[in-house]
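1. predicted model, plus sequence, below.
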Amino acid sequence: MINDILNKSFNLDEDLSFDNLLKKKLETTGLTKTQFERLAGLQRRSLDGIIDKTSKQTDIVNLLKLGEFLGLNLEQTVLLHFKDRPSFEIKDLQNSMDITFINKYFDLKTLASLGFIDKKDSVEQLNERICEFFGLDSIYDYEQELGEALYSRTKRSFNDKMKDFWIKSSYKYFELIDNPNDYSREDLIDLIPKIKPYTQNVQDGLLTVFRALYNIGVTVVFQPMLPKTQIRGATFVINDKPCIVITDLNKNYATIWFALIHELHHVLFDLELLQKVKYHLTGEPDLFLIQEDKANQFASDYLISQEKMRYIEPLINNHLMVTRFAKDCQVHPSIIYSQFQFRQSEKGNNYWGAFKDYFPDVEMAKKNLYVSNWDAQSLEEASKNIKELLTI
């Protein structure tokens, strides 16, 4: 609203002013300026401050009195008031407009906790930080440029500021990474059977697989879970190439691998739909729940089949046997424990707190992957780091 007022006020006729209109009105009514002031209950200094644009704090009642006498409606009065106002006042209005926009689209408290901003930042600093991070000319491009890129076909928008922030930053991140390798579905089909053994390598397994996928045109990045979201993973299609985000939701090593295979199922079987909707979130309510059950079953069966789980379940409390069986199945033992926990939860049994000593520290697994982009100077800087990491 303020932006519309300022734009319209800048385009008013140069000769249109309170001073000119008042002089003409006084001539037609036969009143003197003093008589008008007395009848309207206006003081000379207040009236001159409005007319000469010198008042620092304009009394709205006095402004309305003048507008009414001149026969102006409310919009005309306000537009004329802001025409040729001092630059400091226009700047104050711009700041007011900026902070209104920023509060509408950004969860400042949560972003401060992530180190993205400082809670003491001024409006100008917040404006500069957002523009530099996303590579925007104006904060208003956050909704116009990025919003149009993501929501033009799906007509989707979110009241959840952090989810919207996550989606837009991830999309921009992948755009900047711009994987130069062509995507090949055939190569992905050949690669997937080779992934499972790398679950046993806690420190370097994920990085090795991410690099192999990058080499066939599938960009995978790891991000820490963003507060106020439940996103386990996501698949985007950018420049006709699949891009995957895996998070550390629940801080579970086995879940990270499960999420990766789940998203690869979407790449294999849902790419055509993803090209239309542009992205899909796993773990969050989504209007396009594309084959989630199939993707979950695919990931579960890939990591360890139901038949093998039925064999090992009676021995689940024998860690030595589980470890040996996991080695035979070419998976990390935590994947067996995780699948057991899930299968039991479907029966109404709670084993989520069990076997925690046999799950690797997620920090070790993500050590070589973690390129935080929330506190990076810019997404461009973060994208260069991840591109170097993934390029063999």
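-> Noted; the coordinates are in hand.

2. can we go C-alpha only for contacts and neighbour counts from here?
-> Noted.

3. residue 216: neighbouring residues, count only.
-> 19 (other C-alpha atoms under 10 Å).

4. residues contacting it?
-> With contact set as C-alpha atoms under 8 Å, 6 or more residues apart in numbering, residue 216 has these partners: 181, 182, 183, 184, 187, 188.

5. try it again with 10 Å
-> 179, 180, 181, 182, 183, 184, 185, 186, 187, 188, 191 (C-alpha atoms under 10 Å, 6 or more residues apart in numbering).

6. residue 236 too?
-> Contacts of residue 236 by C-alpha under 10 Å, 6+ apart are 167, 170-171, 174, 219, 242-245, 263, 266-267, 271, 274-275, 277-281.

7. quick check: it is in a strand.
-> Yes. Residue 236 forms part of a strand when assessed by DSSP: H, G, I helix; E, B strand; the rest coil.

8. residue 338 versus that one, what's the distance?
-> Separation of residue 236 from residue 338 (C-alpha to C-alpha, to the nearest Å): 27 Å.

9. which residue packs closest to the residue nearest in space to the middle of the chain, ignoring adjacent ones?
-> Geometric centre of the chain, nearest residue: residue 165, 1.5 Å, by C-alpha atoms, centre = their mean. Leaving out its chain neighbours, the residue that sits closest to residue 165 by C-alpha to C-alpha, 6 or more residues apart in numbering is residue 106, at 7.3 Å.

10. what's the answer for residue 22, then?
-> Spatial nearest neighbour of residue 22, chain neighbours left out: residue 70 (6.7 Å); criterion: C-alpha to C-alpha, 6+ apart.

11. pretty sure that neighbour sits against residue 40.
-> No. Between residue 70 and residue 40 there is no contact under C-alpha atoms under 10 Å: 12.0 Å.

12. put this beside the first:
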Amino acid sequence: MSSAIRNQYDPDYVSLPGETLLEVLEEKNMSQAELAERTGRPRKTINEIINGKTAITPDTALQLERVLGIPAQFWSQREQHYQDFLARQRESDRLEKQSEWVTQFPFKEMAKLGWVEFTKDKIPQCLSLLNFFAVASPEQWVKHWENRKVAYRKSVAFESDSAATIAWLRKGEIEAEKIACQPYSATKFRKALDEIRTLTVQPQKVFLPRIVSFSAEAGVAVVFVPELPKTRVCGVTRWLTPTKPLIQMSFRYKSNDHFWFTFFHEAKHVLQENKDEIFLEGSADYDPDSPMEQDANQFSKNHLIPESNLNRFLANRRRFTKVAIEQFAAEINIAPGIVVGRLQRDFGLPQDQCNGLKERVEQP
């Protein structure tokens, strides 16, 4: 093969394959007419290949191999590389017209977290986001994500940024793909929840991985994904497949009472097995009277602090002292911060009291 061929066959080179063919003909002192005669192709076809109006087909590549002594694979790859370049060029032109799509995402923050590769140029940003979301175009992103049905649980005091929330959800999918889960079993998951409850008294470095492993054995993927700006999401439950539910948490509230309440709330949504819904704690559309949300709230409260134990504690205590709370928590083997949070929410303990019993839970 000539040096001209070797130099031109470069993955970054996007000239017409016909230009390479013309160089070869000139090296061999062969006219287009002679090549047409030797290959059995019309002169017009050879001329159109040289001028980029006709592609080199596999049959033509084989004929060029016999006549010119250059492997058919070279010609086919040369043509394929050129066609790939044209396709990417068309895509780039299209994305340039749709570059505003990128501006709705917190791209800089996503890059800092390592979700996408940082760049300041809009088209590379667009390509990076499409790869992240695993969609072919901004239009398909809209169809796949924005039209999905979502059931929300969140304070009406906030409004979440939908694009950032969708990015957060997508990251959860990506992380869940890395977790090898057994097929979902409600019976096994209920048993796993009993084991997980005992972890509330353990340090974060112990309970986080064990939550993941215990849940995976029961068929539930649990992932922890940092909150993006303006998302204000704590947790979400959804089914990735009919046999693989996902619980995703953000550590938005950095105290263990919120963390554990949210986890068991989302766990109940898994047990409800409403596989067509996405239960997302992150929207102003939260309906506190929703039966499924009330059910999940009550499940979380009672699983963490059994009602019978709580009633005995409330009956015997006129004041919620730090010592009393610590003793009660030790009796039922639960983190005292969880008791504090429950008393503050439901039984009048002032929000500024006993917070020293709570522990911080943060993204590792």
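-> That came through fine. Just so you know, these numbers come straight off a predicted model, no measurement behind them.

13. residue 235 of the first structure pairs with which position in the second structure?
-> Per TM-score structural alignment, the equivalent position to residue 235 of the first structure in the second structure is residue 237.

14. now residue 234 of the first structure. Nearest residue, chain neighbours left out?
-> In space, and not counting its chain neighbours, residue 234 of the first structure is closest to residue 281: 4.4 Å by C-alpha to C-alpha, 6+ apart.

15. would you confirm that that neighbour belongs to a helix?
-> No. Read with three-state DSSP, residue 281 of the first structure is strand and lies in no helix.

16. next up, the contacts around it.
-> 167, 230-236, 244-245, 263, 287-290.

17. just the buried ones among those, please.
-> Neighbour-count burial (16 or more other C-alpha atoms under 10 Å) applied to these gives 167, 230, 231, 232, 233, 234, 235, 236, 244, 245, 263, 290.

18. picking up where we left off before, quick one: the residue nearest to residue 165 of the first structure and residue 168 touch, right?
-> No. Look at residue 106 of the first structure against residue 168 with C-alpha under 10 Å: they stay out of range, at 11.7 Å.

19. anything in contact with each of those two?
-> By C-alpha under 10 Å, 6+ apart, residue 106 of the first structure and residue 168 have these common neighbours: residue 162.

20. which strand or helix spans the closest residue to residue 44 of the first structure other than its chain neighbours?
-> Excluding the flanking residues, the one nearest residue 44 of the first structure by C-alpha to C-alpha, 6+ apart is residue 37, at 6.9 Å. Assigned by DSSP states H and E, residue 37 of the first structure falls within helix 33-40.

21. matching residues in the second structure for that helix?
-> Counting by TM-score structural alignment, helix 33-40 of the first structure sits on no residues of the second structure.

22. so for the helix or strand following that helix, what gets flagged as buried?
-> Per DSSP H and E, the first helix or strand lying C-terminal to helix 33-40 of the first structure is helix 44-51. The neighbour-count check on helix 44-51 of the first structure (16+ other C-alpha under 10 Å) flags 46, 47, 49, 50, 51 as buried.

23. now stretch 381-392 of the first structure
-> Across stretch 381-392 of the first structure, burial judged by 16+ other C-alpha under 10 Å covers 382, 383, 386, 387, 389, 390.

24. for residue 200 of the first structure, what are its contacts?
-> 206, 326, 327, 330, 331, 332, 333, 334, 335.

25. the same query, at a cut-off of 7 Å, please.
-> Residue 200 of the first structure makes contacts with 331, 332, as judged by C-alpha atoms under 7 Å, 6 or more residues apart in numbering.

26. thinking again about what came up before, looking at the second structure, which of the contacts of residue 216 of the first structure hold up?
-> Retained in the second structure (both residues aligned by TM-score structural alignment, their matches' C-alpha atoms under 10 Å) from the contacts of residue 216 of the first structure: 180, 181, 182, 183, 184, 185, 186, 187, 188, 191.

27. which of the residues you listed are buried? Put it as a ChimeraX command.
-> Command for ChimeraX, covering only those of these found buried under the criterion 16+ other C-alpha under 10 Å:
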select :183,188
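
28. which stretches of the stretch 101-250 of the first structure form strands?
-> Remark: strands assigned in the stretch 101-250 of the first structure by DSSP state E, counting those that start in this stretch are 219-223, 233-238, 241-247.

29. now the angle between strand 219-223 and the second one, please.
-> To tie it back to what came earlier, the one meant is strand 233-238 of the first structure. Here strand 233-238 of the first structure points in a direction 140 degrees away from that of strand 219-223 (axes from the mean of the first three to the mean of the last three C-alpha atoms, to 10 degrees).

30. mean deviation of strand 233-238 of the first structure from the second structure?
-> Compared with the second structure after fitting, strand 233-238 of the first structure deviates on average by 0.9 Å (mean C-alpha distance after the TM-score superposition for the first structure).

31. and that strand, how far out from the chain's middle?
-> Centroid displacement of strand 233-238 of the first structure relative to its chain, using C-alpha atoms, centre = their mean, to the nearest Å, is 13 Å.

32. can you tell me the closest non-neighbouring residue to residue 312 of the first structure?
-> Nearest one to residue 312 of the first structure, counting by C-alpha to C-alpha, 6+ apart, is residue 322 at 7.0 Å.

33. may I ask you to confirm that that neighbour belongs to a helix?
-> Yes. Under three-state DSSP, residue 322 of the first structure sits within a helix.

34. map it across to the second structure for me.
-> Matched by TM-score structural alignment, residue 322 of the first structure corresponds to residue 325 in the second structure.

35. who are the neighbours in contact with residue 66 of the first structure?
-> Applying C-alpha under 7 Å, 6+ apart to residue 66 of the first structure gives no contacts.

36. which secondary structure state does it sit in?
-> helix.

37. look up how far residue 261 of the second structure lies from residue 200 of the second structure.
-> As for residue 200 of the second structure, its distance to residue 261 of the second structure is 11 Å (criterion: C-alpha to C-alpha).

38. ok, residue 293 of the second structure next?
-> Noted for residue 293 of the second structure: a distance of 13 Å to residue 261 of the second structure, by C-alpha to C-alpha.

39. also residue 134 of the second structure?
-> For residue 134 of the second structure relative to residue 261 of the second structure (C-alpha to C-alpha), the value is 32 Å.
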